[in-house]
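>>> pasting the structure only:
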């Protein structure tokens, strides 16, 4: 049975707010997860199929019941199709985020995106040149319009490859060409993936999975990379800046507004509205000391990276943040937003507002934001939040905030190294830094909240492995104190010396989950500098607590790019040992990297260390034995 006394988080604010929610009679994600037990074993293994109406079908993993669906699809086909559809959905979500930003860029160019502007003209010009847009003697808005049009072509079917695959090392691009993995168009690859998985189309599990990798690459080197680059143009390239994290960033004497989701188009305008002197004066007239904007999940990470806005929590904290009673309004856009939030908020005074034409939620007021009206809408909803301050009941803010530093874009990292990756390469060659691991992904109620993130990170940095992270894990490691320069004391002697010399933390916050592509750009720069492929580098990836379809896509484009990637939870593939074997070993012969699944972060740390030391050995660098 579900025990409310059980510690469900490694964080103080998580445990204390969970107890508060229980006391208030508020149902949370953990209670709903418990109520679902036992979860469907066929679904966990990927052996159930509902693609056509002849089903739903399932295959008996013990060989005693049906071994094919009604159409004749066996376990290999069903498992592969299900996984491919997860990857297609994940690629669509992040790539559609990128499309939204391209439309804003086009709106800035033609004057219809009121309140938005070009914040980094230098990056606009660099990216335009990369896309073949001439910039000489052209005004920034003209360049922006032409670049937006060029990027829109990446979403279609008129090109042989999405433009930014040229950022990958030549050796990596040759691998993609050899196996037919080069992504041709962002929407094209998702559409073809859905077509192939329709009943009666592609029934070869191997070719299905190859297309899934091409689909994932269309996001990683296409839609997501576009999203990050255009965000930098519109909102500024992130630079290191101090911030605060955990539930303690809420303030009892101020109007607290929380932004949640993934779309900086909304949160950017909300942050601007919170600076309105008229609204601040109204807040004071209502008895508050001011307006306090904080974030949860990735739209918060976007603001943290560029504005130093504080982060209240990650995915599994979103319900608990409401239970403080201190949130006057939560403004959401899309992705990773639990439909339960409106119901939870109803137990307090919190007003919930949804803003996207693509995402509506129960028990939320809907105020649709578009580029032409976002500035006006933001002022309206912030005013409503201020008006709601008077309706507060008791407030419980369980902890003091933790200091952190965020904002490590690729430009910021290279800048800190003197404008070249050479010092980082020298530190790796000298063994001061053994290698690097990108830790990404979400939270999952199947795993103790933030335990996988914090434990894995601690074990890696104490063994001289640099960690870069994004998304929900970035909040977890910041709360654990890993994201201040003083945290170098927790690192091994080599990494500690490097971090101390550069005054940086041993864990670098690289942004929201769409910003995983910054990691791809960074490892590509390292590979080019060394004259090797990405798969040769002493680097690895990890998603210790992943849950979403986007995470499957991210993991797939990392592996397809040559980065061996660890997963905490097992994907729903164990119904086909052929699929399992391909993903965990067979892909080595195709893309030079594989997946590995290990729920225990202590054991995962050993696996990642062995992977990195093996890469060092293959490069002719000194290698440590890992026991």
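It's in. Computed from a predicted structure; not experimentally measured.
>>> make it CA atoms for all contacts and neighbour counts henceforth
Fine.
>>> burial of residue 285, as a residue count?
By the criterion of other C-alpha atoms under 10 Å, residue 285 has 12 neighbours.
>>> got another one to weigh against that:
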């Protein structure tokens, strides 16, 4: 049965997105919002987490019988156990995604160490030696390659089963580590915790919901303080530490006169090579011979964030903009690696001249062109990608090209190192303005878009509400493009901040929202929180800080949220995970974790109301530290 389409104004807050949605409807192209409407209403059992298909006696779904008594699954598992099992597997999936990204970077470092690649190299020897020393590796009177080899081995060990504590736990305040040990959630190894979660949630294993939830926390911590942190640090070592730079964002970064290539996914191993190939004079000349003025590389989602941070390439859009970028008719190729890539992009690309190119064997898409990238020949493979895009340009129908707006300016590149450099090499200036109340607290707004929520309304709404309260906002992932389009990634954005925050940002010449990278780079934020806690001699849970993911959708977002909470950072979510079918699990997530780890989740969809609740906690934390509220 067909349904009347929702008004475009209800789907997104952005003019460039609205124009492309209108074009998609005119041209009969289905988008994520159409499919969301087709799938509604969703299964209430699944939404509550009360379905189980973990064995072949099911699938089971749990409902309330007369008298209020809950059914049990065929095996006898109750609703609490089933919800906890599903949540645990959800977290394991997210942890696997980000941590496997980290493993890919170790493999690149291994190829460098073993001399199996000339395309990749160690760009930041100083950081290599600093990170190695931090992990207890001797660096003096040793070559760069010798240090890199031992660092590689140390990182691989964080994925195994032999350690009692992952390497980067050394960055965590001792009081927090001791709490993890007491609770039995100290992460030991990425693969170990994920495998154990899959084992625990097999039928006939862990049938105590709180116990399962504790291991979910341990699994998430292994991601945050090992897999993701390794991915971030090794990306910096290989591709360079991000520093502040200017760029542009929105669909206006596409160029009618050029060959437009969009990189999408999460891993810079592919996108860095594509960008390098697109800048080669021979390929630029080939593009000109095809009738284009040059080659333009733009970013989508987190691969875009990686290149934005280090190379300053422009951002075309975030998660819900990916289909609409193709709808412009101006994109010759979308080159993807993995994660957050909608399979629908193959079909949308097929409606135009656009080539959809996959590069990772773990993320192949039916109907796509697959060019497998490896460490030995990435330059040649990237050149092939660019040549395919040039060929596609010759097939472009200029009559279907519609680029909806002019791009906006953004500022990017705030790694922990660049922040410290801006502060003169010490956290002390930052702590002084916090103590003075000019910056009252911090919030990292991270994560995704979700068609359940008007596109970017909650991301931007929460950021603006917090800034008015003199709360500095950090952004990663898809929030980056949202904040940029809202003018919050430019120094001029201080006009939307409170007086204290505006004074600090104006003095430093920085925007009120600091972009810290892709979603894997949330590891930068927990590292920064740990460093501030150490400097103050307190636990992370004592700090006036928050995390938030107002429009989250993915398993990775829940893993991020849980490792933040388990580290002592409370997290706001715009929609709940699929746990509401269990009061035990829900109560633990929304309050019970506070007693265990000093933080919990807040589910509040309204940005203004969420900001008010978050501010109340920040006031309480400031008072507890002996500061003015």
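Nice, thanks for sending it over. Values in this document were obtained by computation on a predicted structure and should not be read as measured data.
>>> so residue 357 of the first structure versus residue 180 of the first structure, what's the distance?
Relative to residue 180 of the first structure, residue 357 of the first structure is positioned 36 Å away (C-alpha to C-alpha, to the nearest Å).
>>> for residue 576 of the first structure, same thing?
Residue 576 of the first structure is 24 Å from residue 180 of the first structure, by C-alpha to C-alpha.
>>> which of these two has more neighbours?
Each of residue 576 of the first structure and residue 180 has its neighbours counted (other C-alpha under 10 Å); residue 576 has more, 21 against 13.
>>> stretch 265-281 of the first structure: how far from the chain's middle?
Relative to its parent chain, stretch 265-281 of the first structure has a centroid offset of 25 Å by C-alpha atoms, centre = their mean, to the nearest Å.
>>> buried set for it?
265-271, 273-274, 279-280 (16 or more other C-alpha atoms under 10 Å).
>>> in the helix or strand encompassing residue 560 of the second structure, what's buried?
Per DSSP states H and E: residue 560 of the second structure is located in helix 555-566. For helix 555-566 of the second structure, the neighbour count (16+ other C-alpha under 10 Å) marks 555-566 as buried.
>>> packing partners of it?
Secondary-structure packing of helix 555-566 of the second structure (3 or more C-alpha pairs under 8 Å, 6 or more residues apart in numbering; DSSP states H and E): helix 79-113, helix 209-222, strand 545-549, strand 571-573.
>>> what residue of the first structure takes the place of residue 469 of the second structure?
Superposed on the first structure with TM-score structural alignment, residue 469 of the second structure falls opposite residue 463.
>>> tell me the contacts of the closest residue to its match other than its chain neighbours?
Closest residue to residue 463 of the first structure apart from its sequence neighbours, by C-alpha to C-alpha, 6 or more residues apart in numbering: residue 492 at 5.2 Å. Residue 492 of the first structure sits next to 461-464 when contact means C-alpha atoms under 8 Å, 6 or more residues apart in numbering.
>>> for residue 414 of the second structure, same thing?
Contact analysis of residue 414 of the second structure by C-alpha under 8 Å, 6+ apart lists 242-244, 309, 514-517.
>>> out of these, who's nearest residue 390 of the second structure?
Taking C-alpha to C-alpha as the measure, residue 390 of the second structure sits nearest to residue 309 out of those, at 26.1 Å.
>>> the first structure: which residue goes with the closest one?
Checking TM-score structural alignment: residue 309 of the second structure goes with residue 305.
>>> same deal with residue 391 of the second structure?
Counting by TM-score structural alignment, residue 391 of the second structure corresponds to residue 387 in the first structure.
>>> is that match located within a helix, as I assumed?
Yes: counting by DSSP: H, G, I helix; E, B strand; the rest coil, residue 387 of the first structure is located in a helix.
>>> tell me if I'm right that it and residue 287 touch.
No: contact criterion C-alpha atoms under 8 Å: residue 387 of the first structure and residue 287 do not qualify, at 10.5 Å.
>>> report the contact partners of the residue lying farthest from the centre of the first structure.
Farthest-out residue of the first structure from its mean C-alpha position, per C-alpha atoms, centre = their mean: residue 64, at 41.0 Å. Applying C-alpha under 8 Å, 6+ apart to residue 64 of the first structure gives no contacts.
>>> now do the one 4 residues further on
With contacts defined as C-alpha under 8 Å, 6+ apart, the neighbours of residue 68 of the first structure are 58-59, 74-75.
>>> cool, and residue 133 of the second structure?
residue 139.
>>> tell me the residue in the first structure aligned with it.
That one, residue 133 of the second structure, aligns with residue 129 by TM-score structural alignment.
>>> average offset between the helix or strand harbouring its match and the second structure?
With secondary structure defined by DSSP H and E, residue 129 of the first structure is part of helix 121-130. For helix 121-130 of the first structure, the mean deviation from the second structure after alignment is 0.9 Å (mean C-alpha distance after the TM-score superposition for the first structure).
>>> got the buried residues for that helix?
For helix 121-130 of the first structure, by 16+ other C-alpha under 10 Å, it's 121, 123-125, 127-128.
>>> kindly report the same for stretch 415-430 of the second structure.
By 16+ other C-alpha under 10 Å, the buried positions in stretch 415-430 of the second structure come out as 415-420, 422, 427, 430.
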